[in-house]
Every structure is written in C-alpha cells, then in structure tokens.
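Asks: build me a model:
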Amino acid sequence: MFDTLKNAWRIKDIRQKIIFTIVMLFIYRVGTYVPIPGVDSSYIQAIVEKGGLLGFFDMITGGAFANYTIFAMGITPYINSSIIMQLLTVAIPKLEELAKEGEDGRKKIAQYTRYVTIILAFIQSLGITYGLARGAIVGGTFFSYFLVALTLTAGTAFLMWMGEQITDKGIGNGISLLIFASIVSRLPVAIATTIQRTFVAKVQSVWSLPLIIVFAVLLIAGVIYVDLGERRIPVQYSKRVVGRKVYGGQSTHIPMKVNASGVLPIIFAISILSFPQTIALLVPNSGFANWVGSHFNQGSALYAIIYGLLIIFFTYFYTQITFNPVEIANNLKQYGGFVMGIRPGKPTAEYLSRISNRITFVGSLFLTAIAIIPIIASAVAKIPMYFGGTAILILVGVAMETSRELESQMLMRHYKGFLK
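Replies: Purely as a prediction, here's the structure:
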C-alpha cells in the first residue's frame, strides 16, 4: 500500500487528487472543533463518557458529538437515506426504472437521496437536541432548539457535499473516508484512556494490554485474509473463425470475492441501530427510553443479536444489487463463453447464483463474528469498545479500498498514455 502511495505521488494528476482529498479531510477535522453557540458541551460530554452506543457514535463522528459541534450528527443521516433509497428502488417500480436509465437515472436518485438526508438529519438533530441535550441548551426556548437543530442539519448537509466531492474529485469513497478519518482521530484518545485505566485508575489488568495488541493484530490479519479471498469460476471461450482469423479459444475466470460488500453492511447496521436511540431521546423518561437504556445498550445480548442479523441481511442485500448472475450468464453466452461443465444460459445463471449465495453466507458470518465477538469480549473483560472489531474492520477495509482505487487509477492512466 505504501509503495502504491509513493508511486501515485509521482503522477501529477493523481497527486492533485490526493492533495484535494487531504485538504477536504483537514477541513472536516477543523469543523469537528467549531462549537454551536448557546450549547454547554460539558453537559453532553458527561453523558457520552458513560459509554454505550453514544460513546461509539461519538467515535464515528471523530469526537464532534461529545463536543456538540456543527458536525455532531456526522454522516449517519446520509447513510440512512441511502439505505432507504436502495430499499425503495427494489420496492417501487418507478425508482427501479430510474436506476436502469443509466447516468441520468442515478443522478435523479442521488438528488432524492439528498432530500431525504436533509429531512432525516433535521428530525434526528431535533430529537437529540430536545431529548439528550436539553439541559445543555442555554435559554431552553423553542427558537434555541430550532436553531441548534438547523445548525446540525446544515453541518450534515455540508459533510454530504464534502463526501460527494471527495468521491468525484479525490481518491476513494468520500463517505467511507470521512468515517475513516473520524475513527483514526479517536485512536490516540483510546490509547490514552486504556493506559490511564491500566496504570492510574488500575481498573484494568496490565496483562490485558498485550492481549489487546494480539487481538487487534489477529483481527487485522483476518480482515485482510478474508477481504483478499475469492472464488474463481473457470470460463472457456469457444473458437470463432471470421474470415482467415480465429478469435476466442482462451481460458479465463470470474472472480467472486468472499467479502464483496466490504464494510458497508457494518456501516448500514450501525446506522439502523441508531434509530431506537434517537426515538428514545425524543421521549425521555418514558417506558421506551428506559427499555432502550437497560435492554438495548451496546453490551446487551439483544443488541448483539439484532446487530448480527442486520449485518447478514445487508451483506446479502448489497451482493444482490452488485452481482447479477443472469446478466453475467447472458454476456457469456453472447460472446461464446461458458463455465466448464455447465450449460450456457439459465443453468449458468443458477450455478453462479448458488455459488454467490454460499460465498456471501461465509462472508456475512465473518463480518458478524468480527463485529460481535469484540462486544462480548468487552462486556466480559471490561475493555473499551474503541478497540472493537467494527472500528478495525472499517479502518482496514477503507484503507484497502482506497489502495485499490489508487492502483486502478494508475493503471487507467498508463493505458491512456499508451493510447496517446
């Protein structure tokens, strides 16, 4: 990865994209320290320090939530909006037609996603401001609540624009890089907290430090191993004689990745799990809020079960969207290709679908284990969730995706230069 980055830096246009990405991430980090007027952040920090889901939410916002800055809502509303639009695309024929219209249809769906993001961001920010941060608002009038919610919504809208700009003009997926930068920025705090818990407060054994390091190394190795794993389906192309030339006859393969969805199922599942917390903040001191606080916290069994089921669901859902066995089978048949031992057409589509389902099942179980096992270990050993598998999976996954993006852009530039 470092060699790829070094080689990419020597290419002018790619270097400009890297600089653009770094500048946008720097602006994002500066924005996480810009406070909202009329808010006592110490009140919210005291609540976040108790841990649980709010502590994890603070981590993926890079500390902006605890300080209640303009980026306190993070990019979560945009992720929720993307999930809703993808589900509606499958359910509503009109949106499905738009998705199949090519670039114009995707732009229209992206526009709808932005509108839904603004609505969700305002509702979520108003609920958190009125429910959780009510004691931190100076004055406590309706106008003050509305102004804070409007500021948070504007911050989310700016992050949404920033993520799209990074995707279009920078390197990698902008939304994933924003979350990546947030988690990386909290790692020094997590390390300092662990050291303080071990050597100052002495609530954690010294022997837990090497265990944490070994656990993190094993997680990173496991994520890389599975992320690079793929099933190669052998494909043979028949020979065709056109005039005096013979075309085809070569052998190739269809690569089917074990973890084709990357970190998206994890991010989607976390976003969905934030809904009950938001609703509980809308109705504080109610039966539902008390139930969420006692039975649906981050270390509860119910939370872990629903978290795992959502990861499995979104892994299958994303794979079904990105991998179309019928289309692949038709393309193979059109160009004279066939899978060894399988008849072209429908049998090939059924075979590819069966293989895809098996691989996706293994990949979903791996993602679930990465996300759930650290939660169980944290509840038993009292290890902070900063070192959870979710954070490591996001960091490693985004780093590898960005590295592959750099390699692909370097390869495309090489071909363009050759064609010139």
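Asks: going by C-alpha atoms from here, please, whenever you check contacts or count neighbours.
Replies: Noted.
Asks: give me the neighbour count for the closest residue to Ser238 other than its chain neighbours.
Replies: Counting by C-alpha to C-alpha, 6 or more residues apart in numbering, Ser238 lies nearest to Gly249, which is 4.8 Å off, once chain neighbours are set aside. For Gly249, the count of nearby residues is 13 (other C-alpha atoms under 10 Å).
Asks: quick check: the gap between Gly249 and Lys239.
Replies: 5 Å (C-alpha to C-alpha, to the nearest Å).
Asks: got it, and Ala136?
Replies: From Ala136 to Lys239 the distance is 74 Å (C-alpha to C-alpha).
Asks: likewise Thr348?
Replies: Distance from Thr348 to Lys239, counting by C-alpha to C-alpha: 19 Å.
Asks: out of these two, which sits in the busier spot?
Replies: A direct count of neighbours by other C-alpha under 10 Å for Thr348 and Lys239 places Thr348 higher, at 23 against 13.
Asks: that one belongs to a strand, doesn't it?
Replies: No. Under the criterion used here (DSSP: H, G, I helix; E, B strand; the rest coil), Thr348 is helix, not part of a strand.
Asks: pretty sure it is touching Asn331, no?
Replies: No. Here Thr348 does not reach Asn331: they are 10.9 Å apart, not a contact under C-alpha atoms under 8 Å.
Asks: residue most distant from the centroid, this protein?
Replies: Largest separation from the mean C-alpha position in the chain: Arg244, at 52.4 Å (C-alpha atoms, centre = their mean).
Asks: quick one: Asn259 and Phe361 touch, right?
Replies: No. Judged on C-alpha under 8 Å, Asn259 makes no contact with Phe361 at a distance of 9.6 Å.
Asks: and the two? Which one has more around it.
Replies: Asn259 (23 against 17).
Asks: one more to line up against the first:
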Amino acid sequence: MFSAIGRIFRTPDLRRKILFTLGIVTLFRLGSFIPAPFVDFANVQACLAAGENANGLYDMINLFSGGALLQLSIFALGIMPYITASIIVQLLRVVIPHFEALHKEGQAGQAKMTQYTRYLTIGLAVLQSTTLITVAKSGQLLGNANQACENLVSNEWWATLIMILTMTAGTGLIMWFGELITERGIGNGMSLLIFTSIAATFPNALWVIKEQRGWEIFFFVIAIGLVIVAAVVFVEQSQRRIPVQYAKRVVGRRTYGGSSTYIPIKVNMAGVIPVIFASAILYLPMLISQFNQPAPGEDPKAWVVWIQTNLVSGDQPLYMVVFFLLIIGFTFFYVQITFNPEEVADNMKKYSGFIPGIRAGRPTAEYLNYVLTRITTAGSIYIGIIAIIPLIALSFFGANQNFPFGGASILIIVGVGLETVKQIDAQLQQRHYEGLLK
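Replies: Just a heads-up that it's a prediction; the model follows:
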C-alpha cells in the first residue's frame, strides 16, 4: 500500500493532478469561512456558539456546504443548487421528450444537458440566496432567542442585492472548481467537493460527542462508525451480474459479436437521491406549521401542534417511520427512471444479444424488471436503515447532537471515496501496470 502511494507521487503527471486537486479543495474550504458582504460575522459566530439553530430546516443544505450556510459565507449555498439542478434535469427526461432525445444523442446531447444544468443552477442559486438572506433578516435562521441573532445582515436593499450576487457568484465559482478538478485533476470534481464539505463536518461532530458524553461514548461511536463504514463499503460494491451473450454476425468480410459480457445491477442504484427527496418532503410540514403560528394571546391550532409534535423532530417514532417509507418509495421511483428494462432489452436485441435461457425482446425486459425489483427492494431497505441511524442516535445522544456516521453523509463519503480510489488506481495501472488495488 505504501509503495503504491510512493509510486503515485513519483509519477509526475499523477502527482501534478493530485496536487492540483488538493489546491482547488483548499480554495473551496477557504471560501467557506469568508463571510459575505454586509454580514455581521461576530453575531453569526456568537449565535452558532450558543446553539441557536433550533430547527433542522437547513441541516441538509448546511451539510452539503460544509457548515458554510449557517455562517453566511460567500460559499454559503455550497454545491446544493447544482445537485438540485442535476436531479431536476434527470427527472425532466420523463416528462419532456426533448431531454430524453438529448440523453440518447451521446456526448453532444450530454454536453447540451450539462449546459441546461448550469443555467438552472444559477437560477436556483439566486432563489436560494434570496430565501437565505430573507430568513436571516427575520431572525429565524439561527433562532430568535436574543436580539443579536436578529441582526445578522444589513437591511438595506442594495446590501441585500450585493449579498445575493455574491452568493450566486460563489455557486458559479464552485461549479467551475468542480469542472477544473474533472478536467485537470483526478476527475469526479463535483462529487469530490461534496465529499470535502461533508468530511469537514466530521471532526467537530465527533468532538462534540466527546465533550457531551465523555471518552467512553466517543470511542464507542468511533467503533460503531467503523462497522457502519465497512457494511456500507460491502453493500456499495455488491452487484448482480446478469450474463449476456452476443451472437456472431458477419458483415462483409468481418465477423462481429460472439463475445460474453454481463449487465451489472448494483444493490444501491439510487445512491443518496432518495434520502434527499425524503428529507425535502418531510421539511414541508415544518414549513407549513411555521407559516401558521398563532397570534399573541391565541392558542395554536390542533393540527399545527400535531405536526410540531410528530413530524418536526427526528427522534419521534412517526417521523422515523414516515422517513423510512418515503425513502423506499423514492428509491423505486428513481431506479425506474434511471434504468429502463425495455430500453436495455431493445438495445440487446438490436445488437444480437441475449440472456442465456431467456428469449430476446419482451421476455428479456420482463426478466430484467423482475431482477431489478428484487434487488431494489433490498437496496431501498438498506438505504432506509442507513438513513435512520442518525435519527436513532439523535434519541440516544440528545436533540442537539448530529451523528456523523449515517444518512446521506456516510453514503456520499463511502461512494465518492471508492470511486476516487478506483480512478487513481486506473491511472496508476496505465503507467506502472500495478495500482493501488491488487
């Protein structure tokens, strides 16, 4: 292992790519601590230290920004607008034929869809930055328990405009950073930036556990975390390989086909998308209840009290059950969008491919759908269990504790880590015929 790492840094091209990637990541993290213009940084830090962020409305965005959101930095929105735009563009393939046609056009179509994603990212960044600044002005971003938390940003209209432009430009710069890593670094740029943002929150979360619960619980959490990481690595690498045989075809004087391959179907084909969807849906009741607060002297409405009791806090049993069921539903929904058995069966038939023992055409599509349904069932339950681990830990460690080993964070950390190691290994094998993975 150490000799393989030594070969990486002895290879000039690969060393240059890794150092370039580390430089971009450093700039990305530096921007997370630079406050946006007209933000009272001292008040923001005081409110964060006091633990005023009582609601979890922005936890997901704050996670993907590496904590920059609640600090109102120039990179406050992080990579979240790009993630949202990418998901929207993928979903539009189902309802807009033009996007499906672009998806089938190959590299040219993918380039066009990437351009649409960029435009949508900027639009979402303007919308999200406007919402963030408005909430910060109202005092609801970090709580309104004291006067300082209501004076986080300037109330002047021109100052608001400059803050919106700054945060939107920050999102555009992060997008450019990701593309630079993809083109000139080790690849997988956007995913690496997300990995960096999430990994940056781990040390603080673990140290808070130590401060609140002591060394025994701290080492217990580390041990549980290692077990969870090992289990996630095992499942993420698991796949069902469906054998495919291609018949020989003679075209002119050339013979094509006659080879054997397989269709890899991963246990977790949806990745972290179902967790993001389910979290977004469960934020809606919280938003509705916030907009229906009683006037001074009035009793709160019964349904608002019920929502705040059962569907706001993650340590409530009903919240966990609904969250788990939503993840299962969204996993099936997303897998059906990204993997179309009929399309795969048609492509196999077009190139004289078949699954041994299964007739080409519709029987192949039905067989693929049968296998996909069984694997997705196991995968959705796996994602649901990983996602509710932080909620179970929330009940154990207390309402103010964020458990790092679970949910979207651990799925992204492991997934991106495995993909990055594979890419470095492939580039190392091209030069030394021996990589990191033996």
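Asks: in a helix, the residue nearest to Ser238 of structure 1, correct?
Replies: No. Secondary structure of Gly249 of structure 1 (three-state DSSP): coil, not part of a helix.
Asks: read off where stretch 150-165 of structure 1 ends up in structure 2.
Replies: Stretch 150-165 of structure 1 lines up with residues 165-180 of structure 2 when matched by TM-score structural alignment.
Asks: that stretch against structure 1, how far on average?
Replies: For stretch 165-180 of structure 2, the mean deviation from structure 1 after alignment is 1.7 Å (mean C-alpha distance after the TM-score superposition for structure 1).
Asks: buried stuff in that stretch?
Replies: Within stretch 165-180 of structure 2, the residues that count as buried by 16 or more other C-alpha atoms under 10 Å are 165-172, 174-175, 177-180.
Asks: likewise stretch 286-302 of structure 2?
Replies: 286, 289.
Asks: mind listing residues that contact it?
Replies: 57, 304, 307-308, 311-312 (C-alpha atoms under 8 Å, 6 or more residues apart in numbering).
Asks: swap the cut-off to 10 Å and go again
Replies: For stretch 286-302 of structure 2, contacts defined as C-alpha atoms under 10 Å, 6 or more residues apart in numbering pick out 55-57, 284, 303-308, 311-313.
Asks: just to revisit the earlier point, overlap of the contact sets of Asn259 and Phe361 of structure 1?
Replies: Contacts common to Asn259 of structure 1 and Phe361, judged by C-alpha under 10 Å, 6+ apart, are 315, 367.
Asks: return the members of the contacts of stretch 286-302 of structure 2 classed as buried.
Replies: Here, 16+ other C-alpha under 10 Å leaves 57, 304, 307, 311-313 buried among the contacts of stretch 286-302 of structure 2.
Asks: of all those residues, which two lie farthest apart?
Replies: Leu57 and Val304 (16.4 Å; C-alpha to C-alpha).
Asks: quick one, helices of the stretch 251-400 of structure 2?
Replies: Secondary structure of the stretch 251-400 of structure 2, counting by DSSP state H, counting those that start in this stretch: helices at 273-290, 302-310, 317-338, 341-350, 362-397.
Asks: let me have those helices in TSV, extended by distance to Ile217 of structure 2.
Replies: Shown next, in TSV, are those (distance: least, C-alpha to C-alpha, whole Å):
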stretch	distance to Ile217 of structure 2
helix 273-290	27
helix 302-310	28
helix 317-338	23
helix 341-350	47
helix 362-397	9
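Asks: quick one: closest of the ones you listed to Gln115 of structure 2.
Replies: Across the helices of the stretch 251-400 of structure 2, closest to Gln115 of structure 2 is helix 317-338 (C-alpha to C-alpha), at 19.9 Å.
Asks: tell me the secondary structure for Ser125 of structure 1?
Replies: Taking three-state DSSP as the rule, one finds Ser125 of structure 1 in the helix state.
Asks: alignment lookup: it to structure 2.
Replies: With TM-score structural alignment as the criterion, Ser125 of structure 1 matches Ser129.
Asks: Arg213 of structure 2 versus the closest residue to its match other than its chain neighbours, what's the distance?
Replies: In space, and not counting its chain neighbours, Ser129 of structure 2 is closest to Ile164: 5.5 Å by C-alpha to C-alpha, 6+ apart. With distances taken as C-alpha to C-alpha, Ile164 of structure 2 is found 40 Å from Arg213 of structure 2.
Asks: ok, those two, which is more surrounded?
Replies: Legend: neighbour count by other C-alpha under 10 Å for Ile164 of structure 2 and Arg213, higher for Ile164 (24 against 12).
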